[in-house]
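no FASTA, just this:
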């Protein structure tokens, strides 16, 4: 435990251990609440500094801070990062030998650690609970607390059992943290973890450094390849796919086209999956192609983009996944390719699941909200934040702000679509209905004698891709549904009646043919790295990056654990000539100053 002689002990720890001059947002209030022994529920966006909210109180209070973390694969890197700061940290999980676990347990019992990371499954074992009962505990930090929600996208059954912490250790403060929780999930966290008396700290959900872009899906792999080549060459990113097969095929495709990519999904051998994750965390410029099994708790700060090749199931999932980009606060992209088949596929997955009707209705509502985000005519960020109950103004930094979609009175084409669905007896899918509208002379049309319908050919002036866009919007507006018991047949809803009768007008987004991805401002993350740096300063920055790579290799830790890019850019700009000057740079704490200070000052002097 640290006992800094300061009028503000928490600020002293922040400055001397972590190297930051001041707290951000609500951090100070959260730290003080927990350090005084109070409970807290913290909703803070990814990259907002949640970990400091429990790490600093753990250093200020007597005993060891126990961090419940859902992914054991990340614990080593988290512990390594703390060790670089001079913080005594360890973990308990199944990767350890018996002797290693015994040594760690002894350190906990003897009070030789500031922080111990434990998976919820391990924590709930009688052995671990007995260990904690025999030790001095500073606090319990429950990370990724949304995992407690049975209605959520990352539900972990073992999280529900964590209420035992309040029952067995009523005097120990608890802090639950998450980046994603709508009001319903927030209430469930409070109820499940018995945090009724906890102060709630809800930060803004906005990530202003992330640019949101959703494009019409044509050839998704080619589109994401163009996006990476044009806007993020040589940079780290994550590409999410719905299926394991698509993950592997996409990773192979990117590698064949010169993008260094790795695959990650739950069906892979654990050793391969872990090795790929370690490479992604520890090396620069790797693209991880993954299912949603990848990503929870990822601390890599320099992920410059997150791309989706399939429609996420909910806005919560989308927000959580895109939030893994730009944790360092620098420009990043959230890019998605989206089409009608995505809607059909997600609807089918809900309908064919074995969940009860209440859960299916909830999942359908979440998917409808996701469709609304994709089809919105307004600012995507406004729509996204509104979902979490946060009002906002247009951001000027998403695709719909930079290239406002053209809207038009789509009542007539919508009436044509609804009429075609009705005249074909609501028994056919999108492809057949579009063929009827466009007057396609096919065997199937003739077989069903649909070439004799009054709606045959009434939409011949509209292309197939445009009709698919109209169908997507009709689904998003709730005018039609998809019946998977009838081969994905399109069905009219009650909301379609006033439109068909001409009693209600419909505003639609004008279809735009997909174009090759180009950043409007030409301001890629790579260009941002150089922004504000002169030629000599950029030379220093590149030398610092090379030094960091070699140092990280020697220490067997990810490069960002040594220093973040933002810290090294500030070093390049200020060119500190002494340890005292270097110590004033954001992100250079006392332990890192003692460990690396002389090397960095010498490197700066060498470059003159």
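Now that the structure is in, tell me what you want to look at. Because the structure is a prediction, the values reported are computed rather than measured.

use CA for all of it now, contacts and neighbours both
Will do.

buried stuff in the helix or strand harbouring residue 225?
Assigned by DSSP states H and E, residue 225 belongs to helix 220-231. Judged by neighbour count (16 or more other Cα atoms under 10 Å), helix 220-231 contains these buried residues: 220-221, 223-229, 231.

Strands of the stretch 501-608 of the chain, residue ranges please.
With DSSP state E, counting those that start in this stretch, the ranges of strands along the stretch 501-608 of the chain come out as 507-509.

And here is the other one:
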């Protein structure tokens, strides 16, 4: 249990003390302290924060500030186990209660719960909502309820789970207990649905942004994709990474071919025996495997901070899934990469899967999301601007850390063409999608245009000199840049934004990218999000070796001891006394007491050998 706050502490002071002494961090990240203070004060909160942005601390610290046990609803056993292991390493009394426990272990967890010995208890939605467990909790002091991966409650979300939708009743079961819903992946429609389903319309809302500046986004058109994959991997030996593919057959094939070439790679998908899946996950977490080739079944519960890259071997079906999966790279804030390989056959296959969806409304939603994913893959606009715009966040300038920014396409003055497109959207009443607007611009003679009278509009045929591909590219870029929006709830019709007004009035010029058939990666290394300066790489490897030995002895993944970011700081600062080691980010009091002497001894010996 964490030391009790001093009686004179303000909530902010107490939270900061726990941040430093328990978790080893000197400062809060943006929004964290406000969220923590609101939740600790008993308010309901909704948090949208990118993967690696520090969501967990937003409920873990209030759990230590408020009396009672915090309940954390989590969708996957592996996610619970990972979070609990990390908390226990920091000296926090945490446990999970799920189907992975045998009878004795389950009884021990319940005994600790009833004895008031747990700060946090992680449970699945099914277990939490069972009649027996809800009844048991009526006699327990509940500090707060945290609903992680909250996008699972929404049918608009990319990972809808019906059992999650029942969590809306928690407010009635536990009146007066503050609730916090957290997600890293939700567009505006999904956010609205989360608040409605969970009954959190009156909650404090914090949308902190989606940007992960340490991740470099790159897209390559498929051309012998396995050779492209090999070329990428050979330039990054012994780095940890995940390769996603859409089918189990493709996963097995790619993993097998990588293993044949001597790479430490293994397959992971739902068709494999449970024991084999557990072993692959364990080997990856403990750095015995460098690569996992997987379907999207892998990764949601993986908190491994030193994943250096994520590769999509096939086109994902939606941007939410793509964003969440790429977010598993670089959780430690160090440079990371996201490579997407895509081809026309991927699009055909994905659309066929969507067409097989029986529910018409769900099929329409999935088709819109797939089209947005295709737009991202085929666009010549800064990748990060497209991603952020999709989630309702604008980026005023290109990011400088994606393939488009690092290898820019040819650009042209598109002011006139943009005005034509925007004017056409307005003339058709802002009630039609991309294809119809492009057909009107090009002056197509078809029954629908004649029936609607759109062949009599002033914009009919004014863009006949451009091809359909060129106009689609222009309209897509206008969407990505925020001049147009697509109304997903209304058949993806195009609508003008306020940003379009000065462009239509001729008050500004606009450059766009010319579409190009393909490009190749230039192989530049990703830059750091924040360069802390050079460090002793040989010492870093020695520290990694010590970390691995300690982890093997204790039976935990190496990053539970210390993350790579902490080891890099040690290799840079070379702390040789307790005060200096405690100043390293990620070194809290409990970890210092457990491992501090080992790391100080190694660093001191290393420094002495360098000066002798």
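Nice, thanks for sending it over. Please read all numbers here as calculations on a predicted model, not as lab measurements.

circling back: how far is the helix holding residue 225 of the first structure from where the chain is centred?
20 Å (Cα atoms, centre = their mean, to the nearest Å).

how many neighbours does the counterpart of residue 136 of the second structure in the first structure have?
The alignment partner of residue 136 of the second structure in the first structure, by TM-score structural alignment, is residue 131. Using other Cα atoms under 10 Å, residue 131 of the first structure is surrounded by 16 other residues.

you'd agree residue 131 of the first structure is in a helix?
Yes. Checked against DSSP: H, G, I helix; E, B strand; the rest coil, residue 131 of the first structure lies within a helix.

how close does it get to residue 74 of the first structure?
23 Å (Cα to Cα, to the nearest Å).

go on, residue 50 of the first structure?
Using Cα to Cα, residue 50 of the first structure is found at 16 Å from residue 74 of the first structure.

Show me what the helix holding residue 225 of the first structure is packed up against.
Contacts defined by 3 or more Cα pairs under 8 Å, 6 or more residues apart in numbering; DSSP states H and E place helix 220-231 of the first structure against helix 244-256.

Contacts for the helix it packs on next, please.
Helix 244-256 of the first structure has contacts (Cα atoms under 8 Å, 6 or more residues apart in numbering) with 221, 225, 240-241, 260-267, 288-291.

Neighbour-wise, which one of the residues you listed leads?
residue 289 (29 neighbours).

List the residues that contact residue 582 of the first structure.
Contacts of residue 582 of the first structure by Cα under 8 Å, 6+ apart are 571, 576, 588, 593, 597, 601.

no no, residue 110 of the first structure
By Cα under 8 Å, 6+ apart, residue 110 of the first structure lies in contact with residue 135.

what do we get in the second structure for it?
Using TM-score structural alignment, residue 110 of the first structure sits opposite residue 115 in the second structure.

Now stretch 463-482 of the second structure: buried residues?
The neighbour-count check on stretch 463-482 of the second structure (16+ other Cα under 10 Å) flags 463-464, 468, 471-482 as buried.

Spell out which two among those are the most distant pair, please.
Across these, the longest distance by Cα to Cα is 24.7 Å; it joins 464 and 482.

about what we covered before: with neighbour count and distance to residue 468 of the first structure as extra columns, can I get the contacts of residue 582 of the first structure in a markdown table?
Shown next, in a markdown table, are these (neighbours: other Cα atoms under 10 Å; distance: Cα to Cα, whole Å):
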| residue | neighbour count | distance to residue 468 of the first structure |
| --- | --- | --- |
| 571 | 24 | 52 |
| 576 | 21 | 59 |
| 588 | 27 | 54 |
| 593 | 22 | 59 |
| 597 | 20 | 60 |
| 601 | 18 | 61 |
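
Distance to residue 82 of the first structure for those - can I get that in CSV?
Output for the contacts of residue 582 of the first structure, formatted as CSV (distance: Cα to Cα, whole Å):
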residue, distance to residue 82 of the first structure
571, 21
576, 25
588, 13
593, 14
597, 18
601, 23
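
what's the burial count for the counterpart of residue 13 of the first structure in the second structure?
In the second structure, the residue matched to residue 13 of the first structure (TM-score structural alignment) is residue 18. Applying other Cα under 10 Å, we find 22 residues neighbouring residue 18 of the second structure.

cool, residue 414 of the second structure as well?
Around residue 414 of the second structure there are 16 residues (other Cα under 10 Å).

And the nearest residue to residue 308 of the second structure once chain neighbours are set aside, how close does it get to residue 326 of the second structure?
Of all residues not flanking residue 308 of the second structure in the chain, residue 336 sits nearest, at 4.7 Å (Cα to Cα, 6 or more residues apart in numbering). Relative to residue 326 of the second structure, residue 336 of the second structure is positioned 9 Å away (Cα to Cα).
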